[in-house]
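**Q** next input, structure requested:
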Amino acid sequence: MSFAKLGLSDPILKALSDSGYQTPTEIQKKAIPLILKGEDIIASAQTGTGKTASFVLPILQKLDNGETVRGRSIRALILVPTRELAIQVEKSILAYGKHLQLSSVAVYGGSDLEENKQRLAQGVDILVATPGRLLDLAYQRSVFFNDLEFLVLDEADRMLDMGFIDDLNKIIDRLPSHRQSMLFSATINPKLRYLADTVYDDAVEIKVSSKGKKSNIEQWMIAVDKDTKSALLSHLIKENQWDQALIFVEKKHSAAKLVEQLGKRGIIADSIHAGRSQAQREKVWNDFKTGKLQFLIATGVAARGLDMDNLSRVVNYDLPYPAEEYIHRIGRTGRAGKSGEAISLVSKDDFKNLCMIESLLDHLLERREVAEFPVRKAVPISILNYQPRSKR
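**A** Just a heads-up that it's a prediction; the model follows:
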């Protein structure tokens, strides 16, 4: 199937061709026709399956076909959890809408508030925003929703994980009830289901997923003692001559420590985490994307919104919590059908997290051994469908 068969207009098809896209992904095939028909949707699809285009393309077309509204009242609102994702989504809007006369802006914590106000005062069709910054602008009467036609909650599960539920409710209360709403998420959990019930009356549900098992991503783990983890990672990088890796840790101080440990072994790495400025994060990510930097250490802040088409592998130096975060992390590789690998370094202390991840995946991770790193504290085999008694 081609994009033309989905009912998209010639200017959008030309922009897609300019960007090198010819064939829609599964989520795009299912979502675009429904959105063009005016349906509310709840869509579940893994990271890297083309969710952004599945809502941006039909919204652009419907806005282009509609009546242009002048003033501060926006026509489409796309809410995202992080500034990285806000920037990425607006880049997609600019690319896909390059032949249309539509305006957009991304606002997020860390961007210049006065600049945000000035841009909105000029009139904006599509606003991409993080919840906190949007409320700041709304409280200062710098953004209005009278003419809002479309609401998108992108990476909705992540917004809940980051504690945005109160902000989301405050925002939704301000919006006109007559609108088309879309919710996109990699996973649907009970908290998200509850939020969806407050946003939608009769939404069409779409699911494009296989419980986290992507055939184009080779997933495996190595059991390791905590005190030899950095040495093992260095060994894997050198022995396997890795060209590049995005390496996830849980805490920002762990990122700085690992950069130092790798450096002592002759491996140059840098880090992205919440303690670094937006300018620093953008520079490091651009260096990584262009190949100037081979190894990037990141906290969960980089699990969403940082797109790279040809990333060879991701490494879970620390296993994530909650388990759903694993899906978002591995989704940084194997994008758009390309192959990739996801490696997890697992110590005995990680056993409960491992159980939850494997239960979510509905399969055990392949276990591999490195002869040079025998394990003193063995990691037991997980029991699928393990459910923790409480959060750790």
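**Q** going forward, measure contacts and count neighbours with C-alpha atoms only.
**A** Will do.
**Q** spatially central residue for the chain, please.
**A** Closest to where the C-alpha atoms of the chain average out (Cα atoms, centre = their mean) is Arg304, at 2.8 Å.
**Q** ok, that one touching Val80?
**A** No: between Arg304 and Val80 there is no contact under Cα atoms under 8 Å: 9.6 Å.
**Q** find the nearest non-adjacent residue to the residue nearest to the centre of the chain, please.
**A** Leu85 (6.2 Å; Cα to Cα, 6 or more residues apart in numbering).
**Q** and the one you found, how many neighbours does it have?
**A** A count of neighbours around Leu85, defined by other Cα atoms under 10 Å, yields 26.
**Q** the stretch 251-392 of the chain: strands as residue ranges?
**A** 269-272, 295-298, 313-316, 340-346, 366-368 (DSSP state E, counting those that start in this stretch).
**Q** would a markdown table of those with mean neighbour count be doable?
**A** Shown next, in a markdown table, are these (neighbours: other Cα atoms under 10 Å):
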| stretch | mean neighbour count |
| --- | --- |
| strand 269-272 | 24 |
| strand 295-298 | 23 |
| strand 313-316 | 23 |
| strand 340-346 | 22 |
| strand 366-368 | 12 |
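**Q** can I get those in CSV with distance to Glu205?
**A** Output for the strands of the stretch 251-392 of the chain, formatted as CSV (distance: least, Cα to Cα, whole Å):
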stretch, distance to Glu205
strand 269-272, 35
strand 295-298, 33
strand 313-316, 30
strand 340-346, 29
strand 366-368, 32
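**Q** of those strands, which approaches Val124 most closely?
**A** Judged by Cα to Cα, the one of the strands of the stretch 251-392 of the chain that comes nearest to Val124 is strand 269-272, at 30.9 Å.
**Q** helices or strands up against that closest one?
**A** When contacts are defined as 3 or more Cα pairs under 8 Å, 6 or more residues apart in numbering; DSSP states H and E, strand 269-272 packs onto helix 252-264, helix 278-290, strand 295-298.
**Q** hmm, try it at 6 Å
**A** strand 295-298 (3 or more Cα pairs under 6 Å, 6 or more residues apart in numbering; DSSP states H and E).
**Q** the strand it packs on packs against which elements?
**A** Packed next to strand 295-298, using 3+ Cα pairs under 6 Å, 6+ apart, are strand 245-248, strand 269-272.
**Q** list of residues touching it?
**A** 244-248, 255, 269-273 (Cα atoms under 6 Å, 6 or more residues apart in numbering).
**Q** of the residues you listed, just say which sits nearest to Ser181.
**A** Ranked by distance to Ser181 (Cα to Cα), those are led by His273 at 31.7 Å.
**Q** now the second one, please; I'll put the structures next to each other:
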Amino acid sequence: MGYNTPTPIQSMAIPVILNGDDLIACAQTGTGKTASYLLPVLNYISNTDSHHTTALVLAPTRELAQQIDQQVEGLAYFTGVSSQAVFGGGDGMAYEQQRRGIQNNVNIIIATPGRLIAHLTSGVLKLNNITHLVLDEADRMLDMGFYDDIMRIVGYLPKKRQTLLFSATMPPRIRKLAKNILNEPQQINIAISQPAAGIDQQIYRVHDQQKTPLLKRLLKDGGYLSSIIFASRKEIVKSLYKELKAAHINAAAFHSDLQQGEREEILLKFKNKQLPVIIGTDALSRGIDVEGIDLVVNYDVPGDPEDYVHRIGRTARAATTGTAITFVNQRDERRLKTIEDLIEKPIKQMDVPEELQGIQPVKEEKPHGGPRKDSRRRPNRYKGNKPKPAGGN
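**A** I've put the predicted structure just below:
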């Protein structure tokens, strides 16, 4: 497949996993952590005569589950090892395909927690032969509220197993999870919460009315071949899609209202360079693994500084370079400060193009019934022993 040199997380994690130890591995996105656990797991399965499901990989999103499944197909091509991605959101045919794969005792199941529990409770899936449990992007799973589901799934597994926990961040709740499900784990920490060195990070200080014209200017004149635009809400994603389409920019909106088949088609076109621009929310930041993305734009500053790291981590993957641009309005200055504190350096500020500087912000109207200009308290008309009018408030 053209891989000659292991990444740091691979060279540190693979020997630990081959040795049979439990592992907590903390590494930023785009460092090759998927192969760091898949390769030793595939090695184990290839050297046993097991005809059961022996490895379970839990992932937070359907897109990540599918990508891990695709990596298994590539890495295991000559080994005969089989896998099945299990996730919700598809039609009845997809569910039936997953059920058949489970009944055929595929070697590796890659699943989102909710859909896996559905198969477990139906009695179709048995996990009593599992030797390896992997939690990929464990921090994201906890952010999405999967803690109880994870613990419920662990209850179906043999106590004697190897458990591998991979996470981009290591907050206290991850430590709690690790303490509950891992056994004397080894620990690896690589550049926690630090963007890849190849990312050129930039900010533009703008007001909201300048954002979309600036985005159009960057996409049309910047010479970028593959770009991801992150927005805070799907309503903004849909609106941006309409604006870019009207400007004759070839883009697609990626959001939860789309059918599973539509989402897959968008990602496939983007991966094959048939689609130069994709617009999405943070669900996309962990669910896409595409090399050659040269621009990431944060249309809105993310509320969590860790999400900033994950968003811009879509570019400059596998030791390449890329550009990450963030639009910062006045309300987002505090969020920018927390991001700069996290990455331990200021982000380079760029000048807004001269032709956009004349765009004026829309003045927000004060809501009716707001405070009067004279904010001094009016005297109480009913002081002393004078009775209030009947029925008065």
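**Q** still on that earlier bit, nearest to Ile206 of structure 1, of the strands of the stretch 251-392 of structure 1?
**A** strand 340-346 (25.5 Å).
**Q** what's the average distance of that closest one to structure 2?
**A** For strand 340-346 of structure 1, the mean distance to aligned residues of structure 2 following superposition is 0.8 Å (mean Cα distance after the TM-score superposition for structure 1).
**Q** would you check the span in structure 2 matched by that strand?
**A** Mapping strand 340-346 of structure 1 onto structure 2 (TM-score structural alignment) gives residues 322-328.
**Q** tell me the one of the contacts of strand 295-298 of structure 1 nearest Glu26 of structure 1?
**A** Distance to Glu26 of structure 1 across these (Cα to Cα) is lowest for Leu246, with 26.2 Å.
**Q** quick one: classify the counterpart of Phe184 of structure 1 in structure 2 as helix, strand or coil.
**A** By TM-score structural alignment, Phe184 of structure 1 lines up with Phe166 in structure 2. At Phe166 of structure 2 the chain is in strand, as set by DSSP: H, G, I helix; E, B strand; the rest coil.
**Q** tell me, how many residues neighbour Phe166 of structure 2?
**A** 24.
**Q** one more: Tyr21 of structure 1?
**A** Neighbours of Tyr21 of structure 1 (other Cα under 10 Å): 13.
**Q** any idea how far whichever residue in structure 2 pairs up with it lies from Leu219 of structure 2?
**A** Under the alignment (TM-score structural alignment), Tyr21 of structure 1 pairs with Tyr3 in structure 2. In this view, Tyr3 of structure 2 and Leu219 of structure 2 are 32 Å apart by Cα to Cα, to the nearest Å.
**Q** list the contacts of the helix or strand where Lys191 of structure 1 lies.
**A** Assigned by DSSP states H and E, Lys191 of structure 1 belongs to helix 190-199. For helix 190-199 of structure 1, there are no external contacting residues (Cα under 6 Å, 6+ apart).
**Q** now it: buried residues?
**A** By 16 or more other Cα atoms under 10 Å, the buried positions in helix 190-199 of structure 1 come out as 192, 195-196, 199.
**Q** how far apart are that helix and its match in structure 2?
**A** Helix 190-199 of structure 1 sits 1.2 Å off on average (mean Cα distance after the TM-score superposition for structure 1).
**Q** quickly find the element holding Asp167 of structure 1.
**A** Short version, using DSSP H and E: Asp167 of structure 1 is in helix 165-174.
**Q** not counting residues beside it along the chain, what's closest to the alignment partner in structure 2 of Asn216 of structure 1?
**A** In structure 2, the residue matched to Asn216 of structure 1 (TM-score structural alignment) is Gly198. Counting by Cα to Cα, 6+ apart, Thr321 is the residue found nearest to Gly198 of structure 2 once chain neighbours are left out, at 4.4 Å.
**Q** and the one you found, how many neighbours?
**A** 17.
**Q** try Gly222 of structure 2
**A** Quick note: Gly222 of structure 2 (other Cα under 10 Å) scores 10 neighbours.
**Q** for it, give its distance to Ile312 of structure 2.
**A** 17 Å.
**Q** again with Lys211 of structure 2
**A** Distance from Lys211 of structure 2 to Ile312 of structure 2, by Cα to Cα: 18 Å.
**Q** the more surrounded of these two?
**A** Ile312 (28 against 19).
**Q** from Val89 of structure 1, how far out is the residue mapped onto the more buried one from structure 1?
**A** Correspondence of Ile312 of structure 2 to structure 1, assessed by TM-score structural alignment: Ile330. When distance is defined by Cα to Cα, Ile330 of structure 1 is 20 Å away from Val89 of structure 1.
**Q** I'd assumed Gly305 was in contact with the residue nearest to Arg304 of structure 1.
**A** Yes: with contacts counted by Cα atoms under 6 Å, Leu85 of structure 1 reaches Gly305, the gap being 3.5 Å.
**Q** stretch 138-148 of structure 2: which residues count as buried?
**A** Neighbour count says stretch 138-148 of structure 2 has 138-142, 146-147 buried, by 16+ other Cα under 10 Å.
**Q** what does it correspond to over in structure 1?
**A** Under the criterion TM-score structural alignment, stretch 138-148 of structure 2 matches residues 156-166.
**Q** how long is the matching stretch end to end?
**A** 13 Å.
**Q** swap in stretch 235-247 of structure 1?
**A** 14 Å.
**Q** go on, stretch 107-127 of structure 1?
**A** 8 Å.
**Q** go on, stretch 219-229 of structure 2?
**A** 10 Å.
**Q** also stretch 258-278 of structure 1?
**A** Rule used - Cα to Cα; the end-to-end distance of stretch 258-278 of structure 1 is 21 Å.
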